[in-house]
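In: After the sequence you'll find the predicted model.
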Amino acid sequence: MPSRRTIETAVALACRAPSLYNSQPWRWVLGSQDLSLFSDPDRILPATDAFGRQMVLSCGAALNHLRYAFASLRWTSVIDRLPHSQGRQCLATIGLAPAQDVSDTDDRMATAITRRRTERLPMDPPGRWDQTFAQVTELAAQSGTHLEDIGEHGRPELEAMSRRLSGLRRADPVYQAELRWWAGHSLYPEGIPAEALRPRDTARSRSNENSLPETSPPTPETRTTARRSCCSPPLRTPGWTGCAAERRCRPYFSPVPIADSRHAQSHI
């Protein structure tokens, strides 16, 4: 196993992965022989992601970042996805072995983690779609994922579904309250900060805040309890660690929950 410092460095990079509303719904547990990735059900967004699909995708992005982070530190990740676990909250276990060879691609991908940003504005289509699609399909296949292009014939139907869902969500006070709770604030490392939103989105959020009934936790104290990652010092403090799922501090022993590493803020 690598040193604790190496593991902390890799996990901190992994936690810069994108996630739904920057909710960072992951939890890392360090055992004697491996590292485990758990979903954090306390961070599921019931109105936006009722079935937890986006939560799992967010954790998958963190796992991808972790693999490249360890590769750049000269460790090979041996990943067992979806092992048997109670409640299926364990999404992966990661065994580690010294890397014999590290590709330039692995180093470039790890370096890109710190430069990655989520672009929330509309994007122009790529100039050479066929070439781009072939490259993306090849990358997806490396992770055992099949990718399909819906084509021009399917786009009108997809657009109609998207517009219908947008209308339903605009009229859903629970969804709007959840969106208001996670977006437009800069006090916490989780959530979408105000500076990442377009001006009209910020204005709409403020308008919703004045017009919609309060269905999310109403007080700063309640919100702090739900959104702060832990009350403990960072992981590197000897002898103590924090666990967001337990909402308390305690001495660590093996296996030990890594201090959620949400203090390594995801950048949006």
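Out: Thanks, I have it.
In: When you work out contacts or count neighbours from here on, use the C-alpha atoms and nothing else.
Out: Will do.
In: Could you pull out the buried residues of stretch 186-203?
Out: By neighbour count on 16 or more other C-alpha atoms under 10 Å, the buried set for stretch 186-203 is P189, E190, G191, I192, P193, A194, A196, L197, T202.
In: so how far is stretch 165-184 off the chain centroid?
Out: 20 Å (C-alpha atoms, centre = their mean, to the nearest Å).
In: hang on, the earlier thing: what about the buried residues of stretch 186-203, which are in helices?
Out: T202 (DSSP state H).
In: ok, the buried residues of stretch 186-203 vs W182, which is closest?
Out: G191 (4.7 Å; C-alpha to C-alpha).
In: need the contact list for that closest one.
Out: Taking C-alpha atoms under 8 Å, 6 or more residues apart in numbering as the criterion, G191 is in contact with Y21, N22, S23, W182, A183, G184, H185.
In: TSV for the residues you listed, including distance to C59, secondary structure and neighbour count?
Out: Shown next, in TSV, are those (distance: C-alpha to C-alpha, whole Å; DSSP: H, G, I helix; E, B strand; the rest coil; neighbours: other C-alpha atoms under 10 Å):
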residue	distance to C59	secondary structure	neighbour count
Y21	13	helix	18
N22	11	helix	22
S23	11	coil	22
W182	18	helix	19
A183	20	strand	20
G184	23	coil	20
H185	23	coil	17
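In: Structure two is appended below for comparative analysis:
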Amino acid sequence: MRPSLATCRDALEMTVRAPSVHNTQPWRWRILPDRIDLYADSHRHLKATDPLARAMVVSCGAALHHMEIAFAVLGWGVQIMRFPDATDRDLLASVRFVPRPIADTDIQLAAAILLRRSDRRRFPAGELPAGSIRAIAAAGCRLGAAARQMPERFLHQLGGPMREAADRHAIDPEYCAELAAWSGCHGAASGVPARNTPAARSADELPVRAFAGPELPEFTSAPDAAQWLVVCTPNDDRSSQLRAGEATSAMLLQAARLGLASSVQSEPLGMLDLRDQIRQSALHRCAYPHIMIRVGAMPSGASPLQFTPRRCVEEVIQVA
């Protein structure tokens, strides 16, 4: 017994709302009679931004977790086999299905998929709800990763590598060309839209990635008051990268469920020496960092963000 083709399409419509590096949406789905296979779309690999394709696999992991939530709210549990074929590097997971009752948590997380945005604006100062960061971190831990919260006094351990990555990228012509192709977009179904991007903040202690053609006004000119978490795993293989993506999805959805804003940052993690520097200083060489999450609370007066566009689901599925 498996979901109908219509149910699969409905679930994948929700699945493709997952976040991805530069909104490249680097995934393909093959619907088979007994399962759905998830493939990495290597044609959307950002070679200058993500030379080792780690962020691509993390992005696909986020989509895999979104898929689990999407099917759960439609009454189906999933059984995931990760990397089922060692000879096919792009085949990341095979997913089979079993009927299951819909839980309240399924409904809440599915709603969070529709509510979540990547909010790159400065977050205003203010106390977050008690226990919220712990709850967000715990959501990731249940998916096989850990989340190290960075206290304010240790933020320089991230800020130094982030500024160095921005400086290197600013004079890298291949990176700049790639960034221009995938950001500052108007009306495109992929890439980072200009309307959702604030101007670069090089003066901030933790500068977020600078995208092309920013048009989004900041809510506040005060220093960014975001809370930062580093998503990490004990190992550094592709399975760990996929798990880190699943955990990142769970954490972002938990933040949205709690009414908090969030975005992700991975710029220095694409450079081996800077990634190792973060591993050394922030994680004491006990784990490998895959992505960084910033969380904050936007007041009700902040302008709501529009959806980031997604490709039509028909473009990313194949029915066998």
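Out: Right, received. Where do you want to start? What you see is a predicted model, and the numbers here were worked out from it, not measured in a lab.
In: quick one: TM-score?
Out: The TM-score (TM-score structural alignment, normalised by the length of the first structure) is 0.72; 216 aligned residues with a C-alpha RMSD of 2.9 Å.
In: ok so, going back, of the buried residues of stretch 186-203 of the first structure, just say which sits nearest to T225 of the first structure.
Out: Proximity of these to T225 of the first structure, judged by C-alpha to C-alpha, is greatest for E190, which lies at 12.5 Å.
In: Using a markdown table, lay out the contacts of G191 of the first structure together with distance to F51 of the first structure.
Out: Formatted as a markdown table, the contacts of G191 of the first structure follow (distance: C-alpha to C-alpha, whole Å):
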| residue | distance to F51 of the first structure |
| --- | --- |
| Y21 | 16 |
| N22 | 18 |
| S23 | 15 |
| W182 | 18 |
| A183 | 21 |
| G184 | 25 |
| H185 | 26 |
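In: quick one: which of these is nearest E152 of the first structure?
Out: Nearest to E152 of the first structure among those, with distances taken as C-alpha to C-alpha, is Y21, at 29.5 Å.
In: Quick one: map the closest one onto the second structure.
Out: Correspondence of Y21 of the first structure to the second structure, assessed by TM-score structural alignment: H22.
In: any idea how far that match is from F123 of the second structure?
Out: For H22 of the second structure, the distance to F123 of the second structure equals 21 Å [C-alpha to C-alpha, to the nearest Å].
In: Over to V313 of the second structure?
Out: In terms of C-alpha to C-alpha, V313 of the second structure sits 33 Å off from F123 of the second structure.
In: next one: P99 of the second structure
Out: 41 Å.
In: Same check on Q25 of the second structure?
Out: 26 Å.
In: now swap in Q157 of the second structure and tell me
Out: 20 Å.
In: of those two, who's got more company?
Out: Applying other C-alpha atoms under 10 Å to Q157 of the second structure and F123 shows that F123 carries more neighbours, namely 25 against 18.
In: Strands of the stretch 201-320 of the second structure, start to end?
Out: Secondary structure of the stretch 201-320 of the second structure (DSSP state E, counting those that start in this stretch): strands at 227-233, 261-265, 288-296, 317-319.
In: Give the aligned range of the first one in the first structure.
Out: Residues of the first structure matching strand 227-233 of the second structure are absent, with TM-score structural alignment as the criterion.
In: Determine the angle, from 0 to 180 degrees, between that strand and strand 288-296.
Out: For strand 227-233 of the second structure against strand 288-296, the angle by axes from the mean of the first three to the mean of the last three C-alpha atoms, to 10 degrees is 160 degrees.
In: which helices and strands does strand 227-233 of the second structure pack with?
Out: Contact partners of strand 227-233 of the second structure among helices and strands, from 3 or more C-alpha pairs under 8 Å, 6 or more residues apart in numbering; DSSP states H and E: strand 146-150, helix 238-257, strand 288-296.
In: Now tell me what touches the shortest one from outside.
Out: Okay, so that is strand 146-150 of the second structure. Contacts of strand 146-150 of the second structure (C-alpha under 8 Å, 6+ apart): 133, 137-138, 140-141, 227-233, 282-283.
In: hey, where'd the strands end up in the first structure?
Out: Assigned strands in the first structure, in chain order: 26-30, 34-39, 75-81, 90-98, 240-243, 248-251, 256-257 (criterion: DSSP state E).
In: Make CSV from these and add mean neighbour count and distance to A47 of the first structure to it.
Out: As requested, the strands of the first structure are exported to CSV (neighbours: other C-alpha atoms under 10 Å; distance: least, C-alpha to C-alpha, whole Å):
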stretch, mean neighbour count, distance to A47 of the first structure
strand 26-30, 23, 19
strand 34-39, 21, 18
strand 75-81, 17, 27
strand 90-98, 19, 22
strand 240-243, 22, 25
strand 248-251, 13, 27
strand 256-257, 20, 28
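In: looking at it, V295 of the second structure is touching Q265, isn't it?
Out: No. Counting by C-alpha atoms under 8 Å, V295 of the second structure stays clear of Q265, with 11.2 Å between them.
In: Of the two, give the one with the bigger neighbour count.
Out: It is V295, of V295 of the second structure and Q265, that has more neighbours when counted by other C-alpha under 10 Å, with 26 against 19.
In: and the closest residue in space to the more buried one that isn't next to it in sequence, what is it in contact with?
Out: Spatial nearest neighbour of V295 of the second structure, chain neighbours left out: S262 (4.4 Å); criterion: C-alpha to C-alpha, 6 or more residues apart in numbering. Applying C-alpha under 8 Å, 6+ apart, we find S262 of the second structure in contact with R117, S118, D119, R120, L252, A255, A256, I293, R294, V295, G296.
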